[in-house]
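*Asks:* With the input below, show me the fold.
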Amino acid sequence: MNRRAPSFWFRRPPGFGANLLRPLGAVYAGATARRLRRGARADIGVPVVCIGNINAGGTGKTPTVIALAQRLAGQGVAVHIVSRGYGGTITGPERVDERSHTAAQTGDEPLLMSAFAPVWVADNRVEGARAAAADGAQIILLDDGFQDPGIFHDLSLVVVDAAKGFGNGLCIPAGPLREPVSEGLARADAVLSIGPAPMQERFAAEWGRKIDVPHLQGALQPLQTGIDWQGHRVLAFAGIGHPEKFFATLRDLGVDLVRAEALDDHQPFTPALLQRLGAEARASGAQLVTTEKDAVRLPPEFRREVLALPVRLELSDWRPLDALLQPLLDASKSP
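*Replies:* Predicted coordinates:
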């Protein structure tokens, strides 16, 4: 989502504003349910793992896809990723080339993920998955697409931000959900909540009773790059689903955060915006820092002025997910 979510989306129990919009939320939920009942899903011929969400907006799908791609590749599997490439001009199916494509063409997330596995951008996910299979994919990771009825999912993983949870439990525009929690989780094989321990405890207390599939927990951890962030003067900017989480990570690393500029998810970096950020950083003697996802959208001449802080998803226990993946691994390697 490109705009800030209304605060009443996350107020429990739902307040006046949410209840006023509840009938429209029911209409939205009904439209999602009708779309999901359309016809038979396409069987691609290789296992498909869907990494999706019930909430609109960012929940941590991209780092989850990267973590799964790395784990599967480490077991000798040819894993490909299929994405719609939000905000890009390519309609596909087209394989991302990180050396020649730009984020404006592919979308920022596919360009970032292409450093870890082959990525196919396609408006039509079925066509993208078929192109991946034809190119030798043994397992396909479907980035988003949980509410897309086109492809059969061998495994569906619902990702949720532990801090936000499922909000007030209502559907757009009354709340943050694409579909009711009970209906979404009925199609899920596992739920992955991402966040620090206190947020995980709160999420489990509020929503744990509604989860009757394996509940995995994970957190985003900064990747060690050799930079000593302690006391480093930083002007940070981020255009992701929840930029405040990125700024909190920097504070935890001990930076001297001069200012934090929260941008909308996928917000274009206009020349005026970049000129203002650069001038402010120079005037305050601060280093510009952003996320990996934002960094791939920066023009090359400005990218040299900015440090990216990479983060990786770490699960508290991989064993339940490994157990779910094992049958797919076996199928991918069978003749």
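*Asks:* drop to CA atoms for contacts and neighbour counts, all remaining ones
*Replies:* Will do.
*Asks:* Pull up the gap between residue 186 and residue 202, please.
*Replies:* 22 Å (CA to CA, to the nearest Å).
*Asks:* Longest helix in this structure, please.
*Replies:* In the chain, ranked by residue count with DSSP state H as the criterion, the top helix is helix 16-36.
*Asks:* Please compute how far it lies from its chain's middle.
*Replies:* 23 Å (CA atoms, centre = their mean, to the nearest Å).
*Asks:* let's see this one next to it:
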Amino acid sequence: MRTPSYWFTSPDSLDWRARLLAPLGWLYGLGTARRVARAGSGYHASVPVICIGNINAGGTGKTPTTIALAQRLISKGIEVHIVSRGHRGSEEGPLRVEEGRHKADQVGDEPLLMAAFAPTWIARDRVKGVKAAEDAGAEIILMDDGFQNPSVHKTLSIVVVDAVKGFGNARCIPAGPLREPVRAGMKRADILLSIGHSRAQAKFVQDWGGEIACPHSSAQLVPLQTGMDWQGMDVLAFAGIGLPDKFFATVSDLGANLLRAEALADHQPLTEALMKRLEVEAAALGAQLVTTEKDAVRLPDSFRRRVLTVPVRLELLDWDVIDGAIAEIMAD
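*Replies:* Sure, this is the predicted structure:
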């Protein structure tokens, strides 16, 4: 088995802080292992539950994966419901998210975005969320995140990873980016989905292929064709997502002149004050404000027509692995 090169060449792996914090990371991983060990007592739903999770903390592409999978299942005539925890500040639930009725600060930006594609529920208690979806007629439930949460039995677990970042320095929080060790997570995963361009995919397999103990699929995020001509447009882009640099690269790849890139905290509230500051800066540069779909749902109403959005969709290179796994669980 090949030892991941990140362990030798990543700046994080050589950082004295990561080495100093390694014992705390080991304890964090041990705590995750103990929590996951209680999975046998989890609630067994009457319909299949597909978990779209990760072992990295932060953004890996779970939301676009959930949307892509929901669209795939719906195209096959399957009644799909999504269950999410929401985020800090959102309602306790279980609550069905409605686009025209709810705002991001009530239900979370990701659930609000996903609700445009399939019935979506938020619930701090995942069991209650799953039961609400069951009662509403779901034939398959997509559980957004929760791979390390043992309260609900997962029929199928898809672990999502960014192919560029990989598993970082392979250490657990706070010494690294992981919620649990790679090998432990891969043993429980049914499918690994890596997201990134072809060069990143090749590097990911080179570095981490020896740790992957489950079927592996790959995908990439592709801008949705909306008819907007980005070529030569001067823009100020801002993003409050897990990996904002990926969005900024997408904007540049579309041909826009990225004059300024503002990386915000994940889920950061887009207050009137913040948006006015960005608008003033954009005006001084002669630039158009641009953001992500996920950020767009958090915009104040007065700014919705003044900010352009770059929607992206997940494209799997091969659906066979996921289609086959879903066919199996539907046949049981």
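*Asks:* what's the TM-score here?
*Replies:* Scored against TM-score structural alignment, normalised by the length of structure 2, the superposed chains reach a TM-score of 0.95; 324 aligned residues with a CA RMSD of 1.5 Å.
*Asks:* The longest helix of structure 1 corresponds to what range in structure 2?
*Replies:* Residues 16-36 of structure 2 are matched to helix 16-36 of structure 1 when aligned by TM-score structural alignment.
*Asks:* For the matching stretch, list every residue counted as buried.
*Replies:* By 16 or more other CA atoms under 10 Å, the buried positions in stretch 16-36 of structure 2 come out as 18-19, 21-22, 24-26, 28-30, 32-33, 36.
*Asks:* Can you tell me the closest non-neighbouring residue to residue 267 of structure 2?
*Replies:* In this structure, residue 267 of structure 2 finds its nearest non-sequential neighbour in residue 240, 5.6 Å apart by CA to CA, 6 or more residues apart in numbering.
*Asks:* before we move on, what about residue 18 of structure 1?
*Replies:* residue 174 (4.5 Å).
*Asks:* I figured that neighbour hits residue 25, correct?
*Replies:* Yes - Residue 174 of structure 1 lies in contact with residue 25 (CA atoms under 8 Å); the separation is 5.5 Å.
*Asks:* just to revisit the earlier point, save the buried residues of stretch 16-36 of structure 2 as a markdown table, and put in distance to residue 94 of structure 2 too.
*Replies:* What follows is those, written out as a markdown table (distance: CA to CA, whole Å):
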| residue | distance to residue 94 of structure 2 |
| --- | --- |
| 18 | 39 |
| 19 | 42 |
| 21 | 38 |
| 22 | 38 |
| 24 | 34 |
| 25 | 33 |
| 26 | 34 |
| 28 | 29 |
| 29 | 30 |
| 30 | 31 |
| 32 | 25 |
| 33 | 28 |
| 36 | 23 |
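*Asks:* ok, back up a step: which secondary structure elements does the helix or strand following the longest helix of structure 1 contact?
*Replies:* Per DSSP states H and E, the first helix or strand lying C-terminal to helix 16-36 of structure 1 is strand 48-52. Identification of packing neighbours for strand 48-52 of structure 1 by 3 or more CA pairs under 8 Å, 6 or more residues apart in numbering; DSSP states H and E yields helix 61-73, strand 139-143, strand 155-161.
*Asks:* counterpart of residue 315 of structure 2 in structure 1?
*Replies:* Under the alignment (TM-score structural alignment), residue 315 of structure 2 maps onto residue 314.
*Asks:* Just give me the neighbour total for that match.
*Replies:* Counted with other CA atoms under 10 Å, residues neighbouring residue 314 of structure 1 total 16.
*Asks:* same thing with residue 78 of structure 2?
*Replies:* Residue 78 of structure 2 has 14 nearby residues by other CA under 10 Å.
*Asks:* give the contact list for the closest residue in space to it that isn't next to it in sequence.
*Replies:* Of all residues not flanking residue 78 of structure 2 in the chain, residue 139 sits nearest, at 6.4 Å (CA to CA, 6+ apart). Shown in contact with residue 139 of structure 2 (CA atoms under 8 Å, 6 or more residues apart in numbering): 47, 48, 78, 79, 80, 81.
*Asks:* Tell me if I'm right that the fourth one and residue 134 touch.
*Replies:* No - using CA under 8 Å, residue 79 of structure 2 makes no contact with residue 134, being 10.5 Å away.
*Asks:* quick one: the helices in the stretch 151-300 of structure 1?
*Replies:* 181-186, 197-207, 243-252, 271-284, 292-295, 300-303 (DSSP state H, counting those that start in this stretch).
*Asks:* By how much does the second one deviate from structure 2 on average?
*Replies:* The one in question is helix 197-207 of structure 1. Once the two models are superposed, helix 197-207 of structure 1 sits on average 0.8 Å from its counterpart in structure 2 (mean CA distance after the TM-score superposition for structure 1).
*Asks:* picking that back up, generate a PyMOL selection restricted to the buried subset of the contacts of residue 139 of structure 2.
*Replies:* Buried members of the contacts of residue 139 of structure 2, defined by 16+ other CA under 10 Å, are picked up in PyMOL with:
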select buried, resi 47+48+79+80+81
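*Asks:* In CSV, list the contacts of residue 139 of structure 2 along with distance to residue 149 of structure 2.
*Replies:* Converted to CSV, the contacts of residue 139 of structure 2 look like this (distance: CA to CA, whole Å):
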residue, distance to residue 149 of structure 2
47, 18
48, 17
78, 26
79, 24
80, 21
81, 19
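*Asks:* Mind jotting down where the strands sit in the stretch 201-335 of structure 1?
*Replies:* Assigned by DSSP state E, counting those that start in this stretch, the strands in the stretch 201-335 of structure 1 fall at 215-222, 233-238, 256-262, 287-291, 306-309, 311-315.
*Asks:* now for these, which one comes closest to residue 109 of structure 1?
*Replies:* strand 287-291 (11.5 Å; CA to CA).
*Asks:* what residues does that closest one touch?
*Replies:* 232-238, 246, 277-278, 281, 305-310.
*Asks:* Run the chain-centre distance for that strand.
*Replies:* 20 Å.
*Asks:* Relative to structure 2, what is the average displacement of it?
*Replies:* Looks like 0.5 Å for strand 287-291 of structure 1 (mean CA distance after the TM-score superposition for structure 1).
*Asks:* So which bits of stretch 177-194 of structure 2 are buried?
*Replies:* 177-182, 185-186, 188-194.
*Asks:* How much space separates the spatially most central residue of structure 1 from residue 279 of structure 1?
*Replies:* Centroid check for structure 1 by CA atoms, centre = their mean gives residue 61 as the closest residue, at 2.6 Å. Distance of residue 61 of structure 1 to residue 279 of structure 1, given as CA to CA: 33 Å.
*Asks:* and residue 191 of structure 2, what does it touch?
*Replies:* Neighbouring residues of residue 191 of structure 2 by CA under 8 Å, 6+ apart: 157, 158, 159, 214, 215, 216, 217, 321, 322.
*Asks:* Nearest to residue 12 of structure 2, out of those: which one, please.
*Replies:* residue 159 (22.8 Å).
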